[in-house]
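In: fold the following for me, if possible:
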Amino acid sequence: MPAGRLSVVVTRRLPEPVETRMKELFDVELRDPDRPMSRDELAEAMRRADVLVPTITDSIDAGLLAQAGDRLKLIANYGAGVDHIDVATARQRGILVSNTPGVVTEDTADMTMALILGVTRRIPAGLAMMQSGEWPGWSPMALLGGRIGGKRLGILGMGRIGQAVAKRARAFGMQIHYHNRRRLRPEVEAELEATWWESLDQMIARMDVISINCPHTPSTYHLMNARRLKLLKPSAVVVNTSRGEVIDENALTRMLRAGEIAGAGLDVYERGAEINPRLRELPNVVLLPHMGSATIEGRIEMGEKVIINIKTFADGHRPPDQVVPAML
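Out: Predicted coordinates for the structure are as follows:
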């Protein structure tokens, strides 16, 4: 191995241009076949690597970090969310953590609008009818959905993605409302024509569509719990493209089944790939397989950010996207 080349272990397959560039720069182990590493495989990888490149499918907790040798110095996460990594314990052990913020903003906002339209305009029901060959022809009362122009959109979490959703929704004629830990600057609020609510409870009781765009942290776990979901109007729709843990999925499923909420569009789930089977059966729900950021352009940009973080670290500098516990 040439002097100075870092040993890098990547836990999942990445776009070909990203893998090729990594091979040029580092002593890299690529993942083949593309399946999540077991806990034992992750522990072994952390013992032999200078840098680990994990994804959201890798849970790196205090127990795993305790098994890491002295060699591991950087966890360069492929993705913006780091709730699957115990950042505080990593820091205590002298391991830096970086992520890839900002890359998925536009793609995720696009998918949020797709889900809003998918649920309100009953697109999956129409698609299923066409694919089954059971369409009897046009009818004035068939597959009636709702118009989104003029409706109130309540955005929970007004960071990069929340603001990108607001811009798109304004173009569709929706009225923008939001709840955030911090109120936006007046000029940003004015540009988005957004109304701030200090009280989440008061906001969601008045909205036609709720868009979840906040990260998963201890303070946002089940932020949309059974009590809050009961505040929604029966005609309201809930869309989530952030983290499944923000919604009490069992409570949401019960209310959707009972007709107490009109519909939901979900790209993320509380237990990852283990989706409540009762949720799958509901006709008023659009379920997607965590594909909000799934564009080839976005995936390559994420890889480029990972490479810059590793290269900057290798050059003896602080990775530009380093994550510290105070940020979470």
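In: for the rest of this, base every contact and every neighbour count on C-alpha atoms.
Out: Noted.
In: show me where the stretch 51-200 of the chain has its strands.
Out: 51-53, 74-76, 96-98, 152-156, 175-179, 194-196 (DSSP state E, counting those that start in this stretch).
In: would you turn the ones you listed into CSV with distance to Glu44?
Out: Putting those into CSV (distance: least, Cα to Cα, whole Å) gives the following:
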stretch, distance to Glu44
strand 51-53, 11
strand 74-76, 14
strand 96-98, 18
strand 152-156, 39
strand 175-179, 43
strand 194-196, 48
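In: can I get the ones you listed in TSV including mean neighbour count and distance to Ala43?
Out: Below are the strands of the stretch 51-200 of the chain laid out as TSV (neighbours: other Cα atoms under 10 Å; distance: least, Cα to Cα, whole Å):
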stretch	mean neighbour count	distance to Ala43
strand 51-53	27	11
strand 74-76	28	13
strand 96-98	25	17
strand 152-156	27	36
strand 175-179	24	40
strand 194-196	19	45
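In: now the second one, please; I'll put the structures next to each other:
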Amino acid sequence: MDLSRPGYFSAALWRKSLPVASFTRKLDALLPESLDTLPEALRQRIDWCCKLDAGRALPSTRLGDMKMEKRQEFYFLDLMRHAKGFGWDMRLDWRFGDVTEVPEVPALLKSRPIGEDNANSVVMPLDYLRHFKFPDDPVPLAEKRPLAVFRGRLGSVQAQPARYAAVMQLHDHPRHDVGQVNTREDLPPAKGWMTIPDQLRYRYILAPEGNDVATSLKWIMNSNSIAVTPPLEYETWFMEGRLVPGEHFIGVKPDYSDLDEKIDWAESHPEEAARINRNAKAWCAQFHDRQTENLVAALVLQKYIEATGGLAHSRIQRNLFFPAG
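Out: Take a look at the predicted model:
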């Protein structure tokens, strides 16, 4: 789907106006009768997004009681898109926005810290249009400028340490083109805005995390350029926590002190650089089919409902993940 945010918003509002029964029919046809026929790769995605085991406490809030709050409209509409078929009585908790902590109760959200103790953070494809835009890139890797580039709006060092380090360490670097677009007394002089096509002229694009993940990491990995980033701390529907430095992107130290060394290595090993680029695009390919994405999202919600004891409140009466006995 290639829509502007107003177009996407209008389409989502139209879907919101449709009766629950129409969503339930589509959901009933989409969900399998058993997980036995589900490809292993999809099962792994579902279990990664929802790590919950059975016996969790039932949330008290009904889906039908959710309100669309200002500046959270896209989160609300994206969640409603996938959840409405389960019925207004579905019970859930949620956290919208850039979530960087694990909630005390199982909740549906966009982002979570990478780690073993994040089971209460159940990942859903929220604010989808912003995070899953994959623009075309007609320029082959070998024909791009062999430099690193970064442009972005910079927040505080507390909220965006990786971005802050990139700008402060590399702003005046003679080899690369790194800078922020906003003006602030504690920052170097602002540099001009660059569109995504502008940045895609470069062979290497920095993707430091912002308030949570780097939104740019997705479109960079889908392109013919190579993402360069320090160690990742957060993950979303894109499964950033499963990405491997040297396989899907070029990893650098948090202070970027080894950036030139890593770029020099990639330039002297073009076949390895091309392999990383191929792996990155293959990773992105699993998110391109909307029917598959809808299925995974539906099964993540189904597992969440079962784990929190909410089947009695769902219009879909299946027990796929924790069958009795």
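In: report the TM-score for the pair.
Out: Remark: TM-score between the superposed chains equals 0.29 [TM-score structural alignment, normalised by the length of structure 2]; 147 aligned residues with a Cα RMSD of 5.8 Å.
In: about what we covered before: tell me which of the strands of the stretch 51-200 of structure 1 sits nearest to Thr20 of structure 1.
Out: Thr20 of structure 1 lies closest to strand 51-53 among those, at 14.9 Å (Cα to Cα).
In: for that closest one, packing partners?
Out: Contacts defined by 3 or more Cα pairs under 8 Å, 6 or more residues apart in numbering; DSSP states H and E place strand 51-53 of structure 1 against strand 7-10, strand 74-76.
In: looking at these, which is closest to Ile212 of structure 1?
Out: strand 74-76 (26.3 Å).
In: could you pull out the buried residues of stretch 163-172 of structure 2?
Out: Buried residues in stretch 163-172 of structure 2, counted by 16 or more other Cα atoms under 10 Å: 163-168, 170-171.
In: from the residues you listed, which land in helices?
Out: Among these, DSSP state H puts 163-168, 170 in helices.
In: just those now: which is nearest Val300 of structure 2?
Out: Arg163 (31.7 Å).
In: can you give me the helices for the stretch 201-325 of structure 2?
Out: 216-221, 259-268, 270-285, 290-307 (DSSP state H, counting those that start in this stretch).
In: kindly reformat the ones you listed as TSV containing distance to Asp47 of structure 2 and mean neighbour count.
Out: As requested, the helices of the stretch 201-325 of structure 2 are exported to TSV (distance: least, Cα to Cα, whole Å; neighbours: other Cα atoms under 10 Å):
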stretch	distance to Asp47 of structure 2	mean neighbour count
helix 216-221	21	24
helix 259-268	34	16
helix 270-285	18	18
helix 290-307	8	21
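In: Pro6 of structure 2 is nearest to which of those helices?
Out: helix 290-307 (19.8 Å).
In: which secondary structure elements does that closest one contact?
Out: Counting by 3+ Cα pairs under 8 Å, 6+ apart, helix 290-307 of structure 2 packs on helix 40-49, helix 73-83.
In: any idea of the angle it forms with helix 73-83?
Out: Orientation check (axes from the mean of the first three to the mean of the last three Cα atoms, to 10 degrees): helix 290-307 of structure 2 against helix 73-83 gives 80 degrees.
In: could you check the angle helix 40-49 makes with helix 290-307 of structure 2?
Out: Going by the same axes, to 10 degrees, helix 290-307 of structure 2 makes 50 degrees with helix 40-49.
In: check which residues of the longest strand along structure 2 are buried.
Out: Looking across structure 2 with DSSP state E, the single longest strand is strand 145-152. Within strand 145-152 of structure 2, the residues that count as buried by 16+ other Cα under 10 Å are 146-152.
In: ok, stretch 186-201 of structure 1 next?
Out: Across stretch 186-201 of structure 1, burial judged by 16+ other Cα under 10 Å covers 189, 192, 194-197, 200-201.
In: identify, from the buried residues of stretch 163-172 of structure 2, the entry nearest to Asp260 of structure 2.
Out: Using Cα to Cα, Leu170 comes nearest to Asp260 of structure 2 of those, at 10.7 Å.
In: surely that closest one meets Arg163?
Out: No: using Cα atoms under 8 Å, Leu170 of structure 2 makes no contact with Arg163, being 10.6 Å away.
In: quick one: closest of the helices and strands packed on helix 290-307 of structure 2 to Pro6 of structure 2.
Out: helix 73-83 (10.5 Å).
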